[in-house]
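Engineer: sequence plus predicted model, see below.
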Amino acid sequence: MTYLLSADLPAASAGARFRSLIERDAILQMPGAHNGLAAIQARDAGFEALYLSGAAVSAAMGLPDLGILTVDDMAFHIRQIARASSLPILVDGDTGYGEALNVMHMVRSFEDAGAGAVQIEDQILPKKCGHLNDKHLASPQDMAAKVNAARKARRDLVIVARTDAAASEGIEGTVARAKLYLEAGADAIFPEALTSVDMFRDVAQRLPGVKLLANMTEFGRTPALTAAEFQELGYRMVIWPVSSLRVAAKAQEELFAEIRRAGTPKALIARMQTRAELYDTIRYFDYETLDRSIVTTVLPSA
């Protein structure tokens, strides 16, 4: 239920709720939700946590995923998604928007906005999608300092340290960096852009007991695996960061082309969410009922 309508909003912080989800035996499945409507739909489908991708937010704003977003850009999206869904969110914090003090500002801002966890990566600006070539990494010590700064700034926020070292430093570098980031205060590790099942298995075996996140993005370097297969490999979390945006963007592209071609969207009506379906999704009539129950006319006394 959305935050205005619910009489029993979660008492625990988003961070505490996220932490409890990754302590369970079952892998935590997190689809990307790039706006409040997508968040409600994901929650209604049964998901217990969401992922907010910097790449998805950038694309939705018509920008490339090159570290252009600001803390405020992301905080705006965190607030709408947290309020719409009441679910804990793992938020993409890119490189932390600067150095140690900037990371601390990001952590406080994201946590205040409703995030349950934040992901920080060890690239340097201009950062790239983890599945592209020619990424440049910060030194392990500089990244560890950012993780330590995030740990000091957080209240309950879960800290996920992402390393993009696999492409340039191999598994040895990935594992060495992960261990350093864990010592600095990371709660979980996100080894990005692993290119084979053997690599996923190798990282998990070399980091026993560590909470690991797998990225199941489409059109990338990672083989297509299911959540169950990642769990079998030893992973505790899996994200589909941009899937919902990709589906929506493709549908919009086809819609605009059809209107331009035919002068009407009639051919695509059957593929649209109806007005009734939309109103049911966003609980339109529940809001009307709530409004009527609390807004009454008060006549002035004589």
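Structural biologist: In hand now; what should we look at?
Engineer: only C-alpha atoms for contact and neighbour calcs from this point on.
Structural biologist: Fine.
Engineer: can you give me the helices in the chain?
Structural biologist: Assigned by DSSP state H, the chain shows helices spanning 14-22, 36-44, 54-60, 71-85, 100-113, 140-153, 166-184, 197-206, 227-233, 243-262, 275-281, 284-294.
Engineer: how about the fourth one: buried residues?
Structural biologist: It refers to helix 71-85. By 16 or more other Cα atoms under 10 Å, the buried positions in helix 71-85 come out as V71, M74, A75, H77, I78, R79, Q80, I81, A82, R83, A84, S85.
Engineer: looking at those residues, which is nearest A257?
Structural biologist: H77 (28.5 Å; Cα to Cα).
Engineer: ok so, going back, what's the closest of the buried residues of helix 71-85 to G46?
Structural biologist: Closest approach to G46 among the buried residues of helix 71-85 (Cα to Cα): S85, at 11.3 Å.
Engineer: wait, what's in contact with the closest residue to that closest one other than its chain neighbours?
Structural biologist: Excluding the flanking residues, the one nearest S85 by Cα to Cα, 6 or more residues apart in numbering is I40, at 5.2 Å. Counting by Cα atoms under 8 Å, 6 or more residues apart in numbering, I40 makes contact with A84, S85, T281, I282.
Engineer: this is the comparison structure:
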Amino acid sequence: MADLLSPRDRPSLRDLLAGPGPLVAPGAYDALSARLVEQAGFDVVYMTGFGTTAGLLGRPDVGLLSAAEMVDNARRMVAAVDVPVIADGDTGYGNAINVIRTVQSYEQAGVAAIQLEDQVTPKKCGHMAGKEIVSLPEMLGKIRAAVDARRDLLVIARTDAVAVEGLDAAVERAKAFADAGADLLFVEAPTSEEDIEEVASRLAGVGPLVFNWAEGGKTPPLSLERIRELGFSLVLYPIGTLLAATAGIRGVLETLRKEGTPVSALPGLPAFDEFTDLVGLKEIGTLEQRYR
């Protein structure tokens, strides 16, 4: 995990993606959950927009957060870990000109890859009903702007066309995204294993593919081995940490409400010293001694 004074060099996300895949990216919604992902041994963290919205606002992922709020969250998460952070960039928060600033801001925050989607603004979570998408020329302009604006940041281009125009349209959009310079292709929310297989088959060789293993979402929960067989390069598990935290908090609060104290819940929780170690208290003590 990142030290206050001397964080380790981050592995290259490009190199990780070039390795034997797929690369597994658990979702995180704040700096603490990002540290937990890294502590669990994963090589990359995914900043979920769904979780960021829930964590910052306690509201659903329907386009309520601004670019500045998302960048601030990304910056804190990047500072907390020594592994690459992939960040949800929603629609880019405007037109192609806005996308330029969004990409530059994410890259200045230290993000290794940004995910941009072809929904209209305000967007919705990819596994919610009622989505709308922008025209293909508009999205291609955004992708070209993102590619021109970045230095080393990877651009993940996501289409939500499956729910709006069907699988064929989504595949054709993904091909066009690759031609526009996107580094990874992301067809959101196919609803059957057959559709997932068709996406993988028709986009084989076009560009590295992203699989969104959205916990409880519209896409069937394939095994990691099956995802590997289909040739996906990156697998996102976006909200499992958020759901687990929600369940844990509910449980402690229920115990507190019923029993008046959380004593009976404590055996299932990290010990106080274990938690302070996790968030770097020993490092703080060392620095206090150095500068005393």
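Structural biologist: That came in fine, so what should we check first? Since this is a predicted model, take the numbers as computed values, not measurements.
Engineer: related to what we said a few turns ago, nearest to L132 of structure 1, out of the helices of structure 1?
Structural biologist: Among those, helix 166-184 sits nearest to L132 of structure 1 (Cα to Cα), with 9.7 Å.
Engineer: tell me roughly how far that closest one lies from structure 2 on average.
Structural biologist: Its matched residues in structure 2 lie on average 1.3 Å from helix 166-184 of structure 1 after superposition (mean Cα distance after the TM-score superposition for structure 1).
Engineer: quick one: the residues in structure 2 that that helix pairs up with.
Structural biologist: The aligned range for helix 166-184 of structure 1 in structure 2 is 162-180, by TM-score structural alignment.
Engineer: same question, stretch 107-122 of structure 1
Structural biologist: Mapping stretch 107-122 of structure 1 onto structure 2 (TM-score structural alignment) gives residues 103-118.
Engineer: so how far is that stretch off the chain centroid?
Structural biologist: On the basis of Cα atoms, centre = their mean, to the nearest Å, stretch 103-118 of structure 2 sits 11 Å off its chain's mean C-alpha point.
Engineer: the aligned residue in structure 2 for L213 of structure 1: neighbour count?
Structural biologist: Using TM-score structural alignment as the criterion, L213 of structure 1 maps onto V210 of structure 2. Residue neighbour count, defined by other Cα atoms under 10 Å, stands at 24 for V210 of structure 2.
Engineer: show me the contacts for V210 of structure 2.
Structural biologist: Shown in contact with V210 of structure 2 (Cα under 8 Å, 6+ apart): L184, L185, F186, V187, F232, S233, L234, V235, L236.
Engineer: doesn't W240 make contact with M216 of structure 1?
Structural biologist: Yes. Assessed by Cα atoms under 8 Å, M216 of structure 1 is found in contact with W240 at 5.2 Å.
Engineer: more crowded one of the two?
Structural biologist: Neighbour count, other Cα under 10 Å: between M216 of structure 1 and W240, M216 has more, with 24 against 20.
Engineer: quick one: the more buried one from D286 of structure 1, how far?
Structural biologist: Using Cα to Cα, to the nearest Å, we find M216 of structure 1 at a distance of 36 Å from D286 of structure 1.
Engineer: then M106 of structure 1?
Structural biologist: Applying Cα to Cα, the value for M106 of structure 1 to D286 of structure 1 is 35 Å.
Engineer: how about A227 of structure 1?
Structural biologist: Taken as Cα to Cα, the span from A227 of structure 1 to D286 of structure 1 is 35 Å.
Engineer: those two: which has the busier surroundings?
Structural biologist: A227 (21 against 14).
Engineer: trace that one over to structure 2, please.
Structural biologist: Mapped onto structure 2 by TM-score structural alignment, A227 of structure 1 lines up with L224.
Engineer: G32 of structure 1 too?
Structural biologist: G32 of structure 1 maps onto G27 in structure 2, by TM-score structural alignment.
Engineer: okay, now that match: neighbour count?
Structural biologist: Using other Cα under 10 Å, G27 of structure 2 is surrounded by 29 other residues.
Engineer: quick one: residues contacting it.
Structural biologist: So G27 of structure 2 contacts A34, V37, V45, Y46, M47, T48, L236, Y237, P238, I239, G240, T241 (Cα under 8 Å, 6+ apart).
Engineer: repeat that for 10 Å
Structural biologist: Counting by Cα atoms under 10 Å, 6 or more residues apart in numbering, G27 of structure 2 makes contact with 33-34, 37, 44-52, 85-87, 214, 236-242.
Engineer: now K179 of structure 1
Structural biologist: Going by Cα under 10 Å, 6+ apart, K179 of structure 1 touches A144, G173, A186, I189, R206, L207, V210.
Engineer: hmm, the last one is touching P191, no?
Structural biologist: Same thing as V210 of structure 1. No. Using Cα atoms under 10 Å, V210 of structure 1 makes no contact with P191, being 11.6 Å away.
Engineer: neighbour-wise, which of the two wins?
Structural biologist: P191 (27 against 18).
Engineer: how near is the nearest residue to the more buried one once chain neighbours are set aside to H105 of structure 1?
Structural biologist: Take P191 of structure 1 and drop its neighbours on the chain: the residue closest to it by Cα to Cα, 6+ apart is T163, 5.3 Å away. T163 of structure 1 sits 21 Å away from H105 of structure 1, taking Cα to Cα as the criterion.
Engineer: more crowded one of those two?
Structural biologist: Shown here are T163 of structure 1 and H105; by other Cα under 10 Å, T163 has more neighbours (26 against 19).
Engineer: what sits against the more buried one?
Structural biologist: T163 of structure 1 makes contact with 120-123, 130, 137-138, 140, 143, 173-175, 177-178, 181, 189-193 under the criterion Cα under 10 Å, 6+ apart.
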